[in-house]
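Participant: Pasting the sequence and the predicted coordinates here, then a few questions.
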Amino acid sequence: MGQGQKGSSDKEEKKKKKRDESPAPEDSHKCRVCRFPLLVALLQLLLGAAVTVVAFLMLAISPSLMARETPHWAGIILCLVSILGLILYCINYHPDERSSIQFIVKLLYFVLCTIGLVISVLVIAFSGHHYSQTGSFRCQQAGEDCVCRLDQEDPIARTFTYEGVSDCEVITGTLTLYFLLQIVLNLLQAVVCAIGAFIMWKHRYQVFFAGLQIGSSSSQWQNV
């Protein structure tokens, strides 16, 4: 009888020790660049800078281009999101919030990633529309301007005047290529923002911790 109680008590002690064990520390040799949110933030920074540069190159073609045709604002916003992601990485990212500052930064990063996703989709829609439009243009030189129409035979067709353009081939060729490049860049931008928002949501709502808090100076939890 005494041996049975001793055996059961040993099993209970082993279970308790196993339950109180903390998760294994991360491998120190793991690629630091691949850690969230550093990789996502770097991709956002590169894509945001690329979108901004292409937008200003488009604006250099003609100053009469509208803001929706030169989406530099989308690239600038994504650069700001990436900076916030780098700040989040610098304050020791953890799936479970350990401080109010980390919670606020994580919330802002999630919201801005979602906004960046919506903005990228809008830019794709605008750029796709203008890409198909400029591909159908029939342009004529009018002094220092370029006047384009969708249908030259229609006298009441809408005309598009691009100021400061000395060669209409720039509108039908280079500008069309820039619109296509904006579609590709903003598509990648939307994917990266969606990944960042999803990982943030997953870490917040799909990681659970349970166990006993032991010790007065440190906390050990069992990840389940």
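Facilitator: Nice, I can see it.
Participant: rest of the way, CA atoms for contacts and neighbours
Facilitator: Noted.
Participant: And Y162, how close does it get to V170?
Facilitator: Separation of Y162 from V170 (CA to CA, to the nearest Å): 10 Å.
Participant: wait, G116
Facilitator: Distance of G116 to V170, computed by CA to CA: 30 Å.
Participant: In the longest helix anywhere in the chain, which residues are buried?
Facilitator: In terms of residue count, the longest helix belonging to the chain (DSSP state H) is helix 100-134. For helix 100-134, burial by neighbour count (16 or more other CA atoms under 10 Å) applies to 102, 105-106, 109-110, 112-117, 119-124, 126-128, 130-131, 134.
Participant: Would you mind pulling up the elements that it packs against?
Facilitator: Applying 3 or more CA pairs under 8 Å, 6 or more residues apart in numbering; DSSP states H and E, one finds that helix 100-134 contacts helix 72-90, helix 176-205.
Participant: Alongside the first one, take a look at this:
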Amino acid sequence: MGPKRGPGAGPEHCDEEARTCCGCRFPLLLSLLQLALGIAVTVVGFLMASVSSSLLVRDTPFWAGIIVCLVAYLGLFMLCVSYQVDERTCIQFTMKLLYFLLSALGLTVCVLAAAFVAHHYAQLVQLTCGPGPLGDACHCTMPSAEPLRRTFVYRDVADCSSVTGTLAAFLLTQLVLNLVCSLVCLLACFLMWKHRYQVFYVGTRTCALTAPGGQKV
């Protein structure tokens, strides 16, 4: 039998528990990681769009970063919701459900963006690029013995090295960022599913005050 807490140990114990769990709340670390990765994907996507005006939206997946940032903001907002055991509040259950669904959406979007970027990168490393007739575009062709070879035109490009070098580096960076981001979203979904029927600390913990004599008020 362990020692019993005194009559005034309730609020102090709650404060000590809150200070202990302040840095280890469930959505905090994952949400901060999602936010950092989402911002990185968005910034690199807009930098890719500035290389050439002919790049498609699927080749500059800033949209994937924006969605992941929204998921991260929702996870950080969960910290402001008062914690109740067994999800007794409707808003707590709603926040957890939305965070799970949006994390699943972020996982799907990041995998899709990584697939588009990987396909573009696989094509780009095989292309033979040269300046266009007017000097304001870069014409890239697939290596083939056929006279009618497919040609890819990157407009508003003065130097083809920005396509073969800078754009290729951006594509490879996006591939790595989106794969890592998809793994983080998958981890968030897994932890939410694992702790669905368990109690874990989310948000501001609410503790019942204990009156002198052991009776809760």
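Facilitator: Structure received. Bear in mind the structure is a predicted one, so any value in this text is a computation, not a measurement.
Participant: Could you pull up the residues touching the alignment partner in the second structure of T114 of the first structure?
Facilitator: With TM-score structural alignment as the criterion, T114 of the first structure lines up with A104 in the second structure. By CA atoms under 8 Å, 6 or more residues apart in numbering, A104 of the second structure lies in contact with C185, L186, C189.
Participant: Which single one of those is nearest to C138 of the second structure?
Facilitator: C185 (37.2 Å; CA to CA).
Participant: The closest one is in contact with V111, isn't it?
Facilitator: No. Contact criterion CA atoms under 8 Å: C185 of the second structure and V111 do not qualify, at 10.5 Å.
Participant: Distance-wise, check L186 of the second structure relative to T108 of the second structure.
Facilitator: From L186 of the second structure over to T108 of the second structure the distance is 9 Å, taken as CA to CA.
Participant: what's the closest non-adjacent residue to the residue most central in space within the first structure?
Facilitator: For the first structure, C193 is the residue whose C-alpha lies nearest the centre (CA atoms, centre = their mean; 2.5 Å). Excluding its sequence neighbours, the residue lying closest to C193 of the first structure (CA to CA, 6 or more residues apart in numbering) is C113, at 5.0 Å.
Participant: check contacts around that neighbour.
Facilitator: V81, C193, A194, G196, A197.
Participant: Tell me the most packed of these, by neighbour count.
Facilitator: C193 (29 neighbours; other CA atoms under 10 Å).
Participant: Just tell me what it corresponds to in the second structure.
Facilitator: Aligned partner of C193 of the first structure by TM-score structural alignment: C185.
Participant: picking up where we left off before, so which of Y162 and V170 of the first structure has more stuff around it?
Facilitator: Comparing Y162 of the first structure with V170 by neighbour count (other CA under 10 Å), the higher total belongs to Y162, at 22 against 15.
Participant: ok so, going back, quick one: which of the helices and strands packed on helix 100-134 of the first structure is nearest L47 of the first structure?
Facilitator: helix 176-205 (6.2 Å).
Participant: elements contacting the closest one?
Facilitator: helix 38-61, helix 100-134.
Participant: Make TSV from the ones you listed and add distance to Q222 of the first structure to it.
Facilitator: Converted to TSV, these look like this (distance: least, CA to CA, whole Å):
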stretch	distance to Q222 of the first structure
helix 38-61	26
helix 100-134	22
